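A.B. asks: generate coordinates for the sequence data below:
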Amino acid sequence: MSLQEKLEAVLSESSATFGVVVKHLETQEEAQINSNDYFQMASTFKVPILATLFRDVSEGRLSLEQRIRLTEDDLVPGSGVLQEFLPGAEVAVKDLAMLMIIVSDNLGTDKVLELVGTERVEAFMKELGLAHISIRNSCWELLSIGGGLGGEKKGLEGFHKLKQKFQTSGIDADSVIFQPIPENNVATPADMGKLLELIATGQLVSQEACDSILDIMKRQQLRNRIPYLLPDKTIIACKSGTIGSVVNDVGIVYLPEGKGAFTIAAFSHGNHSTKEGERMIARLTLTAYEHFAHSEE
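C.D. replies: This next block holds a predicted model:
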């Protein structure tokens, strides 16, 4: 069976809608499913932000050593640890970026996004030829709109109000944020896959910048999707994302015995549970891993 057929067979067992692109970087063998459809990125949008940050650092616009003071006005609920810090903590830009990726820190993400500029992230994607990666909302905006509190002001009061909303009613499944349109934080699996390929092959900004991005992504601590079913020592650089029924993960998987590496961008919506989506992404990744690892030389 071809890789395409194998992935389609796995997905036939899911009632959710998936968009998947898998590509072996050395042989260029590729499989695509709904690859040109828009999907809500959820926290995978932090990869384009990270890419833009290192572009700005390489141009001297920002410094990774610069320290940013966090206040109550920066609080964002959801994933991460910085919301638990006492107000007044000063965190280096590199540490904000690290936490943004490895524990998907929403507060850290929004601080990095403030530094690089939302519009500049999308503009950089367009410069790279990735016209179908669209970023319009910060984590705060995404969560507040999705929670039915769009326009709620950031700060301690808004933070507690939004946290309470999530505890009682959660994300509105009919929210505008889930519409597959460029006015949201959306991407096609094809363009996200291309961004991963640029990073993996050292073609984004510089080899040094790519090495730094990969170093951060390889430290990922949320490992229940792309990495979950792979052999324990497999090297993986990835970033997951979840909001409502959206369950995503994107990354680069390094194969053993000189077999190269492959990119995978897996987006989905309509999952009955987060675990259901996670298991499907793990199975898709394992299918690709075994296909490439066992292919003939």
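
A.B. asks: all contacts plus neighbour counts: C-alpha atoms, from now on.
C.D. replies: OK.

A.B. asks: nearest residue to the middle of this structure?
C.D. replies: Per CA atoms, centre = their mean, the C-alpha nearest to the average position across the chain is that of T44, at 1.4 Å.

A.B. asks: need the contact list for the nearest residue to that one once chain neighbours are set aside.
C.D. replies: In space, and not counting its chain neighbours, T44 is closest to G241: 5.2 Å by CA to CA, 6 or more residues apart in numbering. G241 makes contact with M41, A42, S43, T44, V247, N248, D249 under the criterion CA atoms under 8 Å, 6 or more residues apart in numbering.

A.B. asks: now secondary structure too, for those residues, in JSON lines please.
C.D. replies: Converted to JSON lines, those look like this (DSSP: H, G, I helix; E, B strand; the rest coil):
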{"residue": "M41", "secondary structure": "coil"}
{"residue": "A42", "secondary structure": "helix"}
{"residue": "S43", "secondary structure": "helix"}
{"residue": "T44", "secondary structure": "helix"}
{"residue": "V247", "secondary structure": "strand"}
{"residue": "N248", "secondary structure": "strand"}
{"residue": "D249", "secondary structure": "strand"}
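
A.B. asks: now these: which count as buried?
C.D. replies: Neighbour counting with 16 or more other CA atoms under 10 Å marks M41, A42, S43, T44, V247, N248, D249 as buried within the contacts of G241.

A.B. asks: ok, so of these, who is nearest G258?
C.D. replies: Taking CA to CA as the measure, G258 lies nearest D249 of the buried ones among the contacts of G241, at 24.4 Å.

A.B. asks: roughly how far apart are the closest one and T118?
C.D. replies: Separation of D249 from T118 (CA to CA, to the nearest Å): 22 Å.

A.B. asks: please apply the same query to R55.
C.D. replies: 14 Å.

A.B. asks: what are the ranges of the helices in the stretch 51-200 of the chain?
C.D. replies: For the stretch 51-200 of the chain, the helices defined by DSSP state H, counting those that start in this stretch cover 93-102, 106-116, 118-127, 139-146, 156-168, 189-200.

A.B. asks: what's the biggest helix in the protein, counting residues?
C.D. replies: Secondary structure assigned by DSSP state H gives helix 274-293 as the longest helix of the chain.

A.B. asks: not counting its own residues, what contacts that helix?
C.D. replies: 3, 6-7, 10-11, 14, 16, 22, 24, 224-230, 242, 245-249, 253, 255-256, 259, 264, 266, 268, 271.

A.B. asks: to compare against the first, here's another:
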Amino acid sequence: MEKYMEWKEKIKKIISQSEGQVCVNFYDLDRKEGFSIDGDKKVLSASMIKLLIIAELMRQVSENKFSLSDKITVTEVMKTGGDGILKELESNHHFTIKELATLMIIVSDNEATNVLIDFLGMNNINQMAKNLGLKETYLGRKMMDTEARKNGYDNYTCANDISLLLKLIYQEKLINKEASQLILDILLKQQQGERLQRYLPSDIKIAHKCGDLNNLENNGGIIYLSNKTYILVVLTSGISNLKGKQTIGKISKFIYDKLGE
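C.D. replies: Model prediction:
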């Protein structure tokens, strides 16, 4: 634990070189210990909230409310801007719930996300956060809902909450073993990068989810090395998106290098 406290102080120095706010949670899954820096601080989640949505999705699947193979017709009225590919397709395609969940995670598809929020129920999703013991994670609006944002509704999380979600997935305790394995499999197919893996070797295996808004970059994941598995969550705000990605990358590279010593 002592060496991790040394790492924590060195990461604080990396953070001090950056403007804005940076929240960190590191957890060694083998030694079952770690540290956080402002890990309990409530921040805008951006697309990190989609981890909570897929957790609630799998809860309802586990209670046989529907099957992942059930299909939803995506209509014109469901069109949503921002990240994703559904907005570029013709309307009235039929997608399985698993396909929508996969798109929500691996390309952060906002249209798929909003379809699932309506399908699952926002209240149910927020109850899931409470049931999991998440402290600051809350879904206050759908994706790209600018009116809701103007009226003070938004989506929040903290680094410690994201770390807990990832820990439960890794330990196969998020809902159940089958649900955890399915979510992990989807996270491993993540298509968005340039953050945790920015300065790491290209063959490093990472199961992760990221999110961004103007001047905000978030990323959290399970990182698999040949001799070590760990969780790293870095949430940045108040700095340019490029510098946010670079800061996440620098902290990730620092941890990677230290574990390789």
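
A.B. asks: against L255 of the first structure, how distant is A200 of the first structure?
C.D. replies: Where L255 of the first structure is concerned, A200 of the first structure sits at a distance of 13 Å (CA to CA).

A.B. asks: my error: substitute L196 of the first structure in the last question.
C.D. replies: 16 Å.

A.B. asks: what do you get for E278 of the first structure?
C.D. replies: 21 Å.

A.B. asks: I145 of the first structure too?
C.D. replies: Using CA to CA, one obtains 40 Å as the distance from I145 of the first structure to L255 of the first structure.

A.B. asks: so L196 of the second structure touches E217, yeah?
C.D. replies: No - applying CA atoms under 8 Å, one finds L196 of the second structure not in contact with E217, separated by 10.8 Å.

A.B. asks: which residue is the nearest non-sequential neighbour of the residue mapped onto D215 of the first structure from the second structure?
C.D. replies: When the second structure is aligned by TM-score structural alignment, the residue opposite D215 of the first structure is D185. Beyond its immediate neighbours in the sequence, the residue positioned closest to D185 of the second structure (CA to CA, 6+ apart) is A207, lying 7.9 Å away.

A.B. asks: who touches the one you found in this structure?
C.D. replies: Each residue near A207 of the second structure by CA under 8 Å, 6+ apart is listed here: L184, D185, I186, L187, L188, K189, Q190, G221, I222, I223.

A.B. asks: farthest-apart pair in these, please.
C.D. replies: Across those (CA to CA), the longest gap, 14.5 Å, separates I186 and I223.

A.B. asks: these two: which is more packed in?
C.D. replies: I223 (22 against 19; other CA atoms under 10 Å).

A.B. asks: doesn't the more buried one fall inside a strand?
C.D. replies: Yes - remark: I223 of the second structure belongs to a strand, assigned using three-state DSSP.

A.B. asks: residue contacts, it?
C.D. replies: Taking CA under 8 Å, 6+ apart as the test, what I223 of the second structure contacts is I204, K205, I206, A207, T229, Y230, I231, L232.

A.B. asks: buried subset of the residues you listed?
C.D. replies: Neighbour-count burial (16+ other CA under 10 Å) applied to these gives K205, I206, A207, T229, Y230, I231, L232.

A.B. asks: out of these, which are inside helices?
C.D. replies: Short answer: these have none in helices (DSSP H).

A.B. asks: out of those residues, who's nearest D118 of the second structure?
C.D. replies: A207 (26.3 Å).

A.B. asks: what's the counterpart of that closest one in the first structure?
C.D. replies: That one, A207 of the second structure, aligns with A237 by TM-score structural alignment.

A.B. asks: its match and L142 of the first structure, how far apart?
C.D. replies: Going from A237 of the first structure to L142 of the first structure by CA to CA gives 25 Å.

A.B. asks: residues touching T71 of the first structure, list them.
C.D. replies: P87, G88, A89.

A.B. asks: quick one: map the last one onto the second structure.
C.D. replies: Alignment note: A89 of the first structure maps to H93 in the second structure; criterion TM-score structural alignment.

A.B. asks: I105 of the second structure versus that match, what's the distance?
C.D. replies: As judged by CA to CA, H93 of the second structure and I105 of the second structure stand 19 Å apart.

A.B. asks: compare the two and say which is more crowded by neighbours.
C.D. replies: Higher neighbour count among H93 of the second structure and I105: I105, with 30 against 12, using other CA under 10 Å.

A.B. asks: that one contacts K209, correct?
C.D. replies: Yes - using CA under 8 Å, I105 of the second structure is in contact with K209, at 6.8 Å.

A.B. asks: any common contacting residues for the two?
C.D. replies: Counting by CA under 8 Å, 6+ apart, the contacts common to I105 of the second structure and K209 are L51, L187, Q190.

A.B. asks: in the first structure, what residue corresponds to the first one?
C.D. replies: By TM-score structural alignment, L51 of the second structure lines up with V47 in the first structure.

A.B. asks: for R141 of the second structure, give its distance to S45 of the second structure.
C.D. replies: Separation of R141 of the second structure from S45 of the second structure (CA to CA): 11 Å.

A.B. asks: list residues touching both of those two?
C.D. replies: Residues touching both R141 of the second structure and S45 by CA under 8 Å, 6+ apart: N155.

A.B. asks: one step back: any idea which element the residue nearest to T44 of the first structure lies in?
C.D. replies: According to DSSP states H and E, G241 of the first structure maps onto strand 235-243.

A.B. asks: do the same with G258 of the first structure
C.D. replies: Assigned by DSSP H and E, G258 of the first structure falls outside every helix and strand.

A.B. asks: just give the number of residues close to it.
C.D. replies: 8.

A.B. asks: show me which of the buried ones among the contacts of G241 of the first structure is closest to G108 of the first structure.
C.D. replies: Nearest to G108 of the first structure among these, counting by CA to CA, is S43 at 12.1 Å.

A.B. asks: let me know whether the closest one touches T242 as I believe.
C.D. replies: Yes - assessed by CA under 8 Å, S43 of the first structure is found in contact with T242 at 6.5 Å.
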